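> Give the three-dimensional model of this entry:
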Amino acid sequence: MSTAIQHDRSDLFIGGEFVAADSTARLHAINPATEERIGSIPDANERDIDRAVAAARAALPGWRRAGGAARSAILARVAEGIAARAEELKDLLLLQNGAPRWWRDQDVTITQMLYRQASMGAGQLEDETLVEAPNGGKTLLQREPIGVVAAISPWNAPQALLAMKVANALAAGCTVVAKPSPETSLDCYLLAEILRDAGVPSGVFNVVTGGPATGAALVAHPGIAKVSFTGSTASGKAVARECANTLKPLIAELGGKSAAVLLDDADVELFLSSIQREGLPFSGQACFCNARIIVPRKMQDEVVAGVIATLQSFRFGDPSDDETIMGPLVSARQKERVEGYIRSGLEEGAVLALGGNTPTGFDKGYYVAPTVFTGVTADMKIFREEIFGPVFTVSAYDTEEEAVMLHDATDFGLSGSVYSRDLARATEFSRKLSTGQLLINGQRGAPNALRDFYKQSAFGGGVDRIGGFLLTKGITQPIGDVKMKTIFG
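This is a model prediction of the structure:
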């Protein structure tokens, strides 16, 4: 696959327009399947951020006054615009992060859904409610947008993860400065066009691009009222420290080290059928990957053989081939990181059952073969730490108590699955696990069900909700004509 079209940008989206960046520094975009340069973006500086935040602050009063019904209509048009330009978005994602067709389709489809859900939520918002006490006292509760939101998103599902932040913030009446990942910023320019064309007023949505310094400056800016961040736990801790300096509220979805726990009555074929979607989607570059397999010792050989056969059946390679299931990793740095973990697994005594190398014929591109380790114990780095690559670990247990211990033996608690033919048994087992989201037999439930993430997988719950972008003010109304008294009488 060759990349003929270059996407060089020297502008940012600020105040409803594409304006020249003040910064002259540039970051290059690289196609991970070919290692070809596909374009560049500005590495925005503090003056660029000042302009974007100023535009968002100026737009805030008018966007708030527009009301929920008007915001709802605009967000519905955003969803329609994304649907109309879906293939353009997918083409940009292919070039930037090497996502295979099925993953790109999912990313853009979920993005449309999130804007539609936010549209419905905006239409249902009540700005004021009156609460009455039994003694006749009344308090008027007024809900108002928190202010300008910094939305910082990663590269693995760039449109959907940004939509979780932007759609809900806009529905609440907030304005936004978005900072996409440097690996996937080109699609955010197209998103800015879609929002502008849908009628989002000037300054309500702004985009600054750049690397870690740009993100740090945006988080630290005094005009930002709240930060919504998705990324690694290490980066999230740095964001949290900066937010703490000004007690700025933060919601952060961070890393994961999720597990699939098979009970002794599990349907192994059903588990194997979920590997593409839940096990190692996008070559393992998703925080919810069930990359740890925890299995009864008597079933270990059957499960390992099935996992290997399933991975070998996947079309591996060029993500521009619509039949490809697993493609490259996003960058040379990510490939080096994954290869480092594979070396660590071997050094710590895990048994390499599959992969662990660069596949033959893939000298160009950031490819790592699907990899399976067995004999993995809870003290190994490959068991405890997030790898973010196509690496499965298999650990055997003898009792359910040991299975719970193995499941919880990491610093993360984002997602996971429990497999059993007995729904009641699987549900009861799931209650024992320290994880925010559990799928029984790999089946996803109600998408609007509210949940949190546990341990170091999140800060502030980790899930963006419209209510999280609102503040509630209480205005008390006196009972009759009474003299003012102190709280002490």
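
> going forward, measure contacts and count neighbours with C-alpha atoms only.
Will do.

> Residue 76 contacts residue 112, doesn't it?
No - if you go by C-alpha atoms under 8 Å, residue 76 and residue 112 don't touch, sitting 9.1 Å apart.

> Comparing the two, which shows the higher neighbour count?
residue 112 (23 against 19; other C-alpha atoms under 10 Å).

> Could you give me the buried positions within the host helix or strand of the more buried one?
Following DSSP states H and E, one finds residue 112 within helix 101-124. Within helix 101-124, the residues scored as buried using 16 or more other C-alpha atoms under 10 Å are 101-105, 107-123.

> and this one, so I can compare the two:
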Amino acid sequence: MTLHQRITKPVLDFILRQHDLLIGGASVPAEAGERLAVVDPGTGQVITSVAKGRASDIDKAVRAAHAAFESSAWRDMKPVERSRLLHRLADLVEQDMAFLAELETVDNGAPLLLTRNFFLPLVASTIRYYAGWPTRLNGETIQVSAPGDWHAYTLREPVGVVGQIVAWNAPLVLTMQKAAPALAAGCTIVLKPAELTPLTALRLGELALQAGIPEGVFNIVTGEGDAGAALVEHPLVDKISFTGSTPVGKSIMRSAADGMKRLSLELGGKSPSIVFADADLELAIPGVANAVFMNTGQVCVAGSRLFVHRKVYDQVVEGVAAIATGLPIGHGLDEGSVIGPLISQAQRDRVLGYVEQGKAAGAAVAAGGTAVGDAGFFVKPTLFTDTTPDMSIIREEIFGPVVAAIPFDDDTDLSSLVAQANATPYGLAASIWTRDLATAHRMARRVRSGTVGINSHGLLDVALPFGGAKQSGFGREYGAEGILAYTETKSVAALLGA
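Next up is the predicted model:
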């Protein structure tokens, strides 16, 4: 079956349209007239193209966002009205949900099972959650001790123009976990989607205009890394929120320093899943498998290091290997597909390169370890055993469906196990699988990561703050911290009398 036979007509019609930049509420071509090819990762075929924005286009978008921020149409909008617009956007996303899920699958490769049942519901609930915040962004009155009679208080004000740069692994989810709180706070946005997955962002921009969000408040520039760099460096941008790799995050920090831009960085991970001997294996085995194989392992919180007590090691390894072998692999639009393609040929080569490094270093392949088919960018879910701490598959983020199992014994005390779990420059997520809640909570306090799951891994809930420690970044998305990150506190002190 060809790709065009798989796609429904409304999605195909959208894909075949002319895709330009969204600046100041208008669809405009890139100034240089260049285009970027968009590839379906399930077939490897070019399906359309989008405008290739560069620094001059970023400048136009930032100036449009700055003008919108300064305008009375946005800055002076009543909180209840901003809330109404966000609820309207959520309505449109929910009405468009089947369309968006299919478009995301074509663009990103993630199976419909994932985009329909997890990604799009999370996107809608994120908008709904932050739609409730505009009327709750309050300051407080402060009792000061300075001489005189004072009325002192604080205000929560939007930070200003925000540059948002998102990764390709879950484009709509990542876009909305940034855009929804920024809009709720009263900021204006220039979004730079990942060059590999621009389509759903452009559709979202159309829906934002339909919802009544004023022109220039939400701008989208598709392009490559030079466009992202220009966004970071632009003097009218007040804050950058970035999701992506740690090396790029470090580069953004250096560039943002000159303008003292506020930063939120959600970067890489090498997360541990830790299974104790008393764990409920009927829960733990599928849990740790899903922790690394979901979205074909292209998940920043992926549990790619699997620590298992020796007493249950063989059982867990056999169970995870059986799951890895049995997961249906196929194009994301094929009903029943659970493992879709990797995002690109380069990413597949990267993942297979790590697999070969693991083999060469002496690790044993308990499942997978090879590519699948000639069309698209597929790799079998892979489980390694017989690993050592110096192997690259233990130390480095692979961003694919590859997990390495590591046994531990009765004589491995909690301090030693924590040290092994923390023996990484990353600190994004971890999970602890045990019936002993004292052990679970002791471990949770000592593992250095922004998120810890107990008998679960990588829970994403819009009310729960999410972010990393160490080189996994800083700042939090979701929850109250997610919107406060787009505000600044202003202190006001009025002298009423001596």
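
> TM-score for these two?
The TM-score (TM-score structural alignment, normalised by the length of structure 1) is 0.94; 478 aligned residues with a C-alpha RMSD of 1.7 Å.

> How much space separates whatever residue of structure 2 lines up with residue 150 of structure 1 from residue 388 of structure 2?
Under the alignment by TM-score structural alignment, residue 150 of structure 1 pairs with residue 163 in structure 2. Per C-alpha to C-alpha, to the nearest Å, residue 163 of structure 2 is found 41 Å from residue 388 of structure 2.

> swap in residue 331 of structure 2?
From residue 331 of structure 2 to residue 388 of structure 2 the distance is 34 Å (C-alpha to C-alpha).

> Neighbour count: those two, which is higher?
residue 331 (29 against 17).

> my guess is the more buried one contacts residue 338, does it?
No - with contact defined as C-alpha under 8 Å, residue 331 of structure 2 does not count as touching residue 338 (9.1 Å).

> Overlap in contacts, the two.
residue 111 (C-alpha atoms under 8 Å, 6 or more residues apart in numbering).

> what about the helices in structure 1?
46-84, 86-97, 101-124, 158-172, 186-197, 212-220, 233-245, 268-273, 300-313, 332-347, 381-384, 400-408, 423-430 (DSSP state H).

> out of those, nearest to residue 367 of structure 1?
When these are compared by C-alpha to C-alpha, helix 332-347 sits nearest residue 367 of structure 1, at 7.1 Å.

> Please compute how far the closest one lies from its chain's middle.
Relative to its chain's centre, helix 332-347 of structure 1 lies at 23 Å (C-alpha atoms, centre = their mean, to the nearest Å).

> Aligned against structure 2, show me the partner of residue 449 of structure 1.
Looks like residue 449 of structure 1 aligns to residue 464 there (TM-score structural alignment).

> Spatially, which residue comes closest to its match, not counting chain neighbours?
residue 479 (5.0 Å; C-alpha to C-alpha, 6 or more residues apart in numbering).

> and what of residue 89 of structure 2?
residue 211 (5.1 Å).

> do the same with residue 79 of structure 1
residue 112 (4.8 Å).

> what's the counterpart of the one you found in structure 2?
Aligned partner of residue 112 of structure 1 by TM-score structural alignment: residue 124.

> How about residue 323 of structure 1?
Per TM-score structural alignment, residue 323 of structure 1 is aligned with residue 336.

> if we can go back for a sec, from what I can see the residue nearest to residue 89 of structure 2 touches residue 82, true?
No - applying C-alpha under 8 Å, one finds residue 211 of structure 2 not in contact with residue 82, separated by 10.7 Å.

> More neighbours: which of the two?
residue 82 (23 against 19).

> Map that one onto structure 1.
Using TM-score structural alignment, residue 82 of structure 2 sits opposite residue 71 in structure 1.

> these two touch, right, its match and residue 120?
No - Residue 71 of structure 1 is beyond contact range of residue 120, at 9.7 Å (criterion: C-alpha under 8 Å).

> roughly how far apart are the match of residue 82 of structure 2 and residue 23 of structure 1?
With C-alpha to C-alpha as the criterion, residue 71 of structure 1 and residue 23 of structure 1 are 33 Å apart.

> Check residue 356 of structure 1 too.
41 Å.

> So these two - more neighbours on which side?
residue 356 (22 against 16).

> Matching the more buried one against structure 2, which residue comes up?
Using TM-score structural alignment, residue 356 of structure 1 pairs with residue 369 in structure 2.

> Next, the contact list for its match, please.
352, 355, 379-383.

> thought residue 271 of structure 2 was touching residue 303?
Yes - counting by C-alpha under 8 Å, residue 271 of structure 2 touches residue 303, with 4.8 Å between them.

> Next, the contact list for the spatially most central residue of structure 2, please.
Residue closest to the average C-alpha location in structure 2 (C-alpha atoms, centre = their mean): residue 174, at 4.1 Å. Counting by C-alpha under 8 Å, 6+ apart, residue 174 of structure 2 touches 166-167, 243.

> Surely residue 489 of structure 2 touches residue 157?
Yes - counting by C-alpha under 8 Å, residue 157 is a contact partner of residue 489 of structure 2 at 6.4 Å.

> Neighbour count: these two, which is higher?
residue 157 (19 against 14).

> which residues in the stretch 351-498 of structure 2 form strands?
Using DSSP state E, counting those that start in this stretch, the strands of the stretch 351-498 of structure 2 run over 364-367, 371-372, 378-379, 382-385, 402-408, 426-427, 429-433, 451-454, 469-470, 473-474, 487-497.

> Can you tell me what residue 98 of structure 2 aligns to in structure 1?
That one, residue 98 of structure 2, aligns with residue 87 by TM-score structural alignment.

> now swap in residue 401 of structure 2 and tell me
By TM-score structural alignment, residue 401 of structure 2 lines up with residue 390.

> contacting residues for that match?
Here residue 390 of structure 1 is in contact with 280, 283-285, 368-371 (criterion: C-alpha under 8 Å, 6+ apart).

> Comparing stretch 174-184 of structure 2 with structure 1, how large is the average distance?
Once fitted to structure 1, stretch 174-184 of structure 2 is off its aligned match by 0.7 Å on average (mean C-alpha distance after the TM-score superposition for structure 1).

> Relative to residue 213 of structure 2, how far out is the alignment partner in structure 2 of residue 58 of structure 1?
Here residue 58 of structure 1 is matched to residue 67 in structure 2, going by TM-score structural alignment. According to C-alpha to C-alpha, residue 67 of structure 2 and residue 213 of structure 2 sit 14 Å apart.

> The two - which one has more neighbours?
Neighbours were counted for residue 67 of structure 2 and for residue 213 using other C-alpha under 10 Å; residue 213 has more, 21 against 18.
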